[in-house]
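Undergrad: Here is my input, please return the structure:
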Amino acid sequence: TLDTARFRFQLSKYLNVNPKSVHGYILGEHGDSSFPTLSTTNVGGQLISSMKDFSDEKAHEAYVKTRDAAYKIIAAKGATYYAIGVVINQLVHSILTDAGRVYPLSVVLEGEYGHTGVSLSVPCVLGRRGIERVIEIPLSEEEKLKMQLSVETLKKYL
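TA: Below you'll find the predicted structure:
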């Protein structure tokens, strides 16, 4: 959830829109094998890939800044607890109010995205009972390969 918020913020700076208007996710392992879902990332329904002032290079730069943000914060402050606290507050609020909001959350997959028995960050509906369901967004072939890499990275530790 935090990496997705950071990614949306980075993209919003390039696109000159409010971060809440950017819809896209960082999925996979929480670490270096995470990946952005650029094939479906959009602003107001328009795919960022079709925006004339946007490029693959800018998208990659936004992802790298997102991926490396935690390392920079830890180097400067020793931890990322403030941002984590904000996210926990949002998640608890969504559970207590049965909000039904979609967040990228780490969940053990049971066939979703073609994987079983591994915990990955994927879009989930969060409500009073916790994770209500996993949302399977369409992934490009490249994104499917990146998800497979995340799965393989995590399975090394199981």
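Undergrad: make it CA atoms for all contacts and neighbour counts henceforth
TA: Fine.
Undergrad: The most centrally placed residue in the chain and Tyr71, how far apart?
TA: The centroid of the chain falls nearest to Ile26 when counting by CA atoms, centre = their mean (2.5 Å). According to CA to CA, to the nearest Å, Ile26 stands 17 Å off from Tyr71.
Undergrad: Show me what the host helix or strand of Gly85 is packed against.
TA: In the assignment (DSSP states H and E), Gly85 maps to helix 81-96. Helix 81-96 sits against helix 2-15, strand 116-127, with contacts defined as 3 or more CA pairs under 8 Å, 6 or more residues apart in numbering; DSSP states H and E.
Undergrad: what's the longest helix in this structure?
TA: When the chain is parsed with DSSP state H, its longest helix is helix 56-77.
Undergrad: which other helices and strands contact that helix?
TA: So helix 56-77, by 3+ CA pairs under 8 Å, 6+ apart, packs with helix 2-15.
Undergrad: what's the angle between the helix it packs on and helix 81-96?
TA: 110 degrees (axes from the mean of the first three to the mean of the last three CA atoms, to 10 degrees).
Undergrad: Could you also give me the structure for this next sequence, so I can compare it with the first?
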Amino acid sequence: MLDTARMLNGVGQAFHLDARSVSGYNLGEHGNSQFTAWSNVKILDHPIIPIAEREGVDLEDIEDTSRNNGHFLFQAKGYTNYAIAGAAIRLTETILSDSHSELPVSNLRPGHDVYLSYPAVVGREGILQQADLDLTDAEEAKLAESYKFVSDKYHDIVAHLDEY
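TA: Below is the predicted model of the structure:
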């Protein structure tokens, strides 16, 4: 949720719009292998890619900023509690109100052994339905890379548990 919110804010700033006029998601792990699924990002319900090309907006810069902004804030302040608290409040309200809202949350997708951020409908019972985004081949490859990164780390930790 944090990375998606940062991306939505970055897009809003680049196009001089309120972030609530932007929809889309950052997918993958909360870290270096996350990415923005630009093929699914819309501004005022219009696909962002042709608009960005027409207006000369560099989507890669927005993606880099959304990926790295948390790290920069942590380095500057020593904490990032406000963004985390905001995401926790939104998720808690979604669960308690049983609102069935689509949110980018960590969830276990079929065929995978680790959790990554991907949109799902959330309610009182947790994940009620997983979204299926129509990703480009390049985005599918980035998602696979993120799964591999997290899975490799997970299996490395499990393999060394007896050392602790």
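Undergrad: Please state their TM-score.
TA: The TM-score (TM-score structural alignment, normalised by the length of structure 1) is 0.92; 152 aligned residues with a CA RMSD of 1.1 Å.
Undergrad: Can you get me a residue count around Lys146 of structure 1?
TA: 20 (other CA atoms under 10 Å).
Undergrad: Per the alignment, it pairs with which residue of structure 2?
TA: With TM-score structural alignment as the criterion, the equivalent of Lys146 of structure 1 in structure 2 is Lys142.
Undergrad: List the buried residues for the helix or strand hosting that match?
TA: According to DSSP H and E, Lys142 of structure 2 maps onto helix 137-159. Residues Glu139, Lys142, Leu143, Glu145, Ser146, Tyr147, Lys148, Val150, Ser151 are the ones in helix 137-159 of structure 2 that count as buried (16 or more other CA atoms under 10 Å).
Undergrad: Which residue in structure 1 aligns with the last one?
TA: The equivalent of Ser151 of structure 2 in structure 1 is Lys155 (alignment by TM-score structural alignment).
Undergrad: So that match is in contact with Val118, correct?
TA: Yes: between Lys155 of structure 1 and Val118 there is a contact at 7.2 Å, judged by CA atoms under 8 Å.
Undergrad: Relative to Ala87 of structure 2, how far out is the alignment partner in structure 2 of Val43 of structure 1?
TA: By TM-score structural alignment, Val43 of structure 1 lines up with Ile43 in structure 2. Distance of Ile43 of structure 2 to Ala87 of structure 2, computed by CA to CA: 22 Å.
Undergrad: and if you look at Ser23 of structure 2?
TA: 16 Å.
Undergrad: So for these two, which residue has more residues nearby?
TA: A direct count of neighbours by other CA under 10 Å for Ser23 of structure 2 and Ala87 places Ser23 higher, at 20 against 15.
Undergrad: Now for the more buried one: which residues touch it?
TA: Taking CA atoms under 8 Å, 6 or more residues apart in numbering, we find Ser23 of structure 2 in contact with Leu8, Asn40, Val41, Lys42, Ile43, Asp45.
Undergrad: With Gly100 of structure 1 instead?
TA: The contact partners of Gly100 of structure 1, by CA under 8 Å, 6+ apart, come to Ser94, Val125, Leu126, Gly127.
Undergrad: In this structure the second one contacts Arg133, no?
TA: It refers to Val125 of structure 1. Yes: using CA under 8 Å, Val125 of structure 1 makes contact with Arg133 at a distance of 5.5 Å.
Undergrad: quick one: which of these two has more around it?
TA: Each of Val125 of structure 1 and Arg133 has its neighbours counted (other CA under 10 Å); Val125 has more, 19 against 14.
Undergrad: now the buried residues of helix 137-159 of structure 2 in JSON lines, with distance to Glu55 of structure 2?
TA: Converted to JSON lines, the buried residues of helix 137-159 of structure 2 look like this (distance: CA to CA, whole Å):
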{"residue": "Glu139", "distance to Glu55 of structure 2": "23"}
{"residue": "Lys142", "distance to Glu55 of structure 2": "26"}
{"residue": "Leu143", "distance to Glu55 of structure 2": "28"}
{"residue": "Glu145", "distance to Glu55 of structure 2": "31"}
{"residue": "Ser146", "distance to Glu55 of structure 2": "30"}
{"residue": "Tyr147", "distance to Glu55 of structure 2": "33"}
{"residue": "Lys148", "distance to Glu55 of structure 2": "35"}
{"residue": "Val150", "distance to Glu55 of structure 2": "36"}
{"residue": "Ser151", "distance to Glu55 of structure 2": "39"}
